[in-house]
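1. prediction below, plus the sequence it came from.
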Amino acid sequence: MAFPRAVLFDLDGTLVDSAPDFIAVINRMRADRGSDTMAMADLRPVVSKGSRAMLAAAFPDVPAGERETWVQEFLDRYEAGLGLHGNPFDGVERMLGALETHGTTWGIVTNKPEYLARKLMPVLGWESRCAVLIGGDTLPVRKPDPLPLLHAAESIGVAASDCVYVGDDERDILAARAAGMPSVVALWGYRLHEDDPFAWQGDVLVHEPRELCEAAAWPGARA
């Protein structure tokens, strides 16, 4: 069996367990506003939903308009401590190594602001390994719109149908389907308690990154 020609990944909740970085930011913001510490378990399910969802979970009694004015503070604090606590999920480095060994090009399509995603690459040692990086503000639209995935595939010279997208959120799978890309649901990532990843209709559902070290685990694996 052969590995895919190219693989694109979501970042937070798929490649990187960034929840420890985010809970550190949230709890500094809560302390500054006279609130008690928030438990990691209460924040983790919404990490893949982005900064506004995390602020909403941390400050549910604050009006949305007021929370909106805190978004830049959240991002600035996160940038200041980028990668201090978070790390790749167990098995991710092994999986990336397997892809590289078998000649698969890989890249990242995330809804995280591009400047933050790019600053994280050297922290992880991925700046020369990641072939393409598309952030949530790189293009006029972001996931679940398929354009970021299509743009990434075009950038590395691979047809969308020859590229697999891996993500832990429903919008990742919706974007892949709309782009004509096979998809992998990363069950190890972040999701709300009420989410049903089996209903997202991804091509393959995988429990741990290490499973993707085998060619046969990928959708459309070729003999």
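-> Cool, the structure landed.
2. please make it C-alpha for all contacts and neighbour counts, starting now.
-> Will do.
3. this structure: helices as residue ranges?
-> 19-32, 40-43, 51-58, 64-68, 71-80, 92-101, 114-124, 147-155, 170-179 (DSSP state H).
4. okay, how far is it across stretch 189-198, tip to tip?
-> 14 Å (Cα to Cα, to the nearest Å).
5. mind listing what's buried along that stretch?
-> By neighbour count with 16 or more other Cα atoms under 10 Å, stretch 189-198 contains the buried residues 189, 190, 191, 197.
6. do the same with stretch 128-143
-> Per 16+ other Cα under 10 Å, stretch 128-143 contains these buried residues: 131, 132, 133, 134, 135, 136, 138, 142, 143.
7. need the contact list for the residue nearest to residue 161 when sequence neighbours are not counted.
-> Ranked by Cα to Cα, 6 or more residues apart in numbering and with sequence neighbours excluded, the top spatial neighbour of residue 161 is residue 181, at 5.0 Å. Under the criterion of Cα atoms under 8 Å, 6 or more residues apart in numbering, the contact list for residue 181 reads 160, 161, 162, 163, 164, 165.
8. let's see it at 6 Å
-> 160, 161, 164 (Cα atoms under 6 Å, 6 or more residues apart in numbering).
9. re the thing from before, got the buried residues of stretch 189-198 as CSV, with distance to residue 72 columns?
-> Shown next, in CSV, are these (distance: Cα to Cα, whole Å):
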residue, distance to residue 72
189, 25
190, 23
191, 24
197, 31
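10. just these now: which is nearest residue 212?
-> residue 189 (14.6 Å; Cα to Cα).
11. returning to that earlier point: for the helices of the chain, which one ends up most surrounded?
-> Of all the helices of the chain, helix 170-179 has the most neighbours on average by mean count of other Cα atoms under 10 Å, namely a mean of 22.
12. against that first model, consider the following:
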Amino acid sequence: MREAYPESKKSIEYKSQIKAVMFDLDDTLIHSTIDFMKLKRKTIDFYSSLGISPDTLFPNMKTHEILQKATSMLRKKGYTPREILCIVKKTSILWNQIELENISSTCPIEGAKKTLTTLKKQSYDVGVVTRSCRRYALKVLKLTGLLEFVDVIVARDDCEKDKPDPEPLVHAMKAVGSKAEETIMIGDSITDFLCSKNAGVRFIGVLHEDDGLKNLKRNMGVETIKDLRDLIDVLT
């Protein structure tokens, strides 16, 4: 739970200007069933087949870090921008397949439906900004009963760049007509935090047991909640 403090005038003004709430998807709104370790290993194997040494890419790296490093090394090997774009598209297809493997066992995060229901009753625009593919996002949101509360979805295949680049979040804001100062982003990772920061959007992290966000909270004062339902207290 969030600790209770007397509300300042600035806090009240902040609450009143928020119009849109954007969420990360995996492990923020739903319990992800994606085998991320398999996804990373398959990605490393794919780039190894293209001549990238597997000793330079590691499963403990984030997926976007693996992709950035691999494509950088392809450029150094003389691959053209067009060739690299084609390779990245093949990578995305590989990711799509793995993301869709275990959808049937996906379930919502505790309190997700109640939180989204309350936000819609209070006339907030609700968006989902995810690094997963659109087909996956639509399927899991429908399966978990959350799709009806979502006004906009921006997935990996909707933008040229992924989080932590601000492009997906900016795209979502444009879709609902909200400005950065009228938007709040909810996520469970440093990638979500950086995306929000790069877009000039306030961020609230949902803490998990093994989470780098704890270090951000400790060292940078990043606002966090332990339960998604606590978000309503932030906004009301």
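-> That came through fine. Not measured: the values here are computed from a predicted model.
13. TM value for the aligned chains?
-> Overlay of the two chains. TM-score (TM-score structural alignment, normalised by the length of structure 1): 0.67; 181 aligned residues with a Cα RMSD of 3.4 Å.
14. between the contacts of residue 181 of structure 1, which sits nearest residue 124 of structure 1?
-> The closest of the contacts of residue 181 of structure 1, once distances to residue 124 of structure 1 are taken by Cα to Cα, is residue 164, at 22.1 Å.
15. alignment lookup: the closest one to structure 2.
-> Matched by TM-score structural alignment, residue 164 of structure 1 corresponds to residue 184 in structure 2.
16. ok, residue 211 of structure 1 next?
-> Per TM-score structural alignment, residue 211 of structure 1 is aligned with residue 230.
17. make TSV out of the contacts of residue 181 of structure 1 and add neighbour count and distance to residue 176 of structure 1.
-> Output for the contacts of residue 181 of structure 1, formatted as TSV (neighbours: other Cα atoms under 10 Å; distance: Cα to Cα, whole Å):
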residue	neighbour count	distance to residue 176 of structure 1
160	20	9
161	17	10
164	25	8
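18. which of those residues lies closest to residue 75 of structure 1?
-> residue 164 (29.5 Å).
19. identify the residues contacting that closest one.
-> Here residue 164 of structure 1 is in contact with 7, 181, 182, 183 (Cα under 6 Å, 6+ apart).
20. doesn't residue 202 make contact with the last one?
-> The reference is to residue 183 of structure 1. Yes: counting by Cα atoms under 6 Å, residue 183 of structure 1 touches residue 202, with 5.4 Å between them.
21. the two: which is more packed in?
-> residue 183 (28 against 23; other Cα atoms under 10 Å).
22. which residue lines up with that one in structure 2?
-> Match for residue 183 of structure 1 (TM-score structural alignment): residue 203.
23. what's the spacing between the residue nearest to its match when sequence neighbours are not counted and residue 11 of structure 2?
-> Counting by Cα to Cα, 6+ apart, residue 203 of structure 2 lies nearest to residue 185, which is 4.9 Å off, once chain neighbours are set aside. In this view, residue 185 of structure 2 and residue 11 of structure 2 are 17 Å apart by Cα to Cα.
24. neighbour count for the two, which is higher?
-> Using other Cα under 10 Å as the criterion, residue 185 of structure 2 and residue 11 rank with residue 185 on top: 24 against 12.
25. list the residues that contact that one.
-> Residue 185 of structure 2 neighbours (Cα under 6 Å, 6+ apart): 21, 22, 23, 203.
26. the first one: neighbour count?
-> Read that as residue 21 of structure 2. Residues lying near residue 21 of structure 2 (other Cα under 10 Å) number 20.
27. map it onto structure 1.
-> So, by TM-score structural alignment, residue 21 of structure 2 is matched to residue 7.
28. contacting residues for its match?
-> 106, 163, 164, 165.
29. for structure 2, which segments count as strands?
-> Counting by DSSP state E, structure 2 has strands at residues 20-23, 30-31, 107-108, 125-129, 152-154, 183-187, 202-206, 224-225.
30. pipe these into CSV and attach distance to residue 81 of structure 2 per row.
-> Formatted as CSV, those follow (distance: least, Cα to Cα, whole Å):
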stretch, distance to residue 81 of structure 2
strand 20-23, 32
strand 30-31, 36
strand 107-108, 39
strand 125-129, 27
strand 152-154, 25
strand 183-187, 32
strand 202-206, 34
strand 224-225, 40
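31. ok, which of those strands comes nearest residue 169 of structure 2?
-> Short answer: strand 125-129, nearest of these by Cα to Cα, at 6.4 Å.
32. so that closest one corresponds to what in structure 1?
-> The counterpart of strand 125-129 of structure 2 in structure 1, counting by TM-score structural alignment, spans residues 105-109.
33. ok so, going back, name the nearest of the contacts of residue 7 of structure 1 relative to residue 46 of structure 1.
-> Distances from residue 46 of structure 1 to these, taken by Cα to Cα, are shortest for residue 165, at 20.6 Å.
34. and the closest one, how far from residue 202 of structure 1?
-> 10 Å.
35. what do the two both touch?
-> Common neighbours of residue 165 of structure 1 and residue 202 (Cα under 6 Å, 6+ apart) are residue 183.
36. show me the one of the strands of structure 2 that comes nearest residue 114 of structure 2.
-> Taking the strands of structure 2 one by one with Cα to Cα, strand 107-108 is closest: 10.7 Å.
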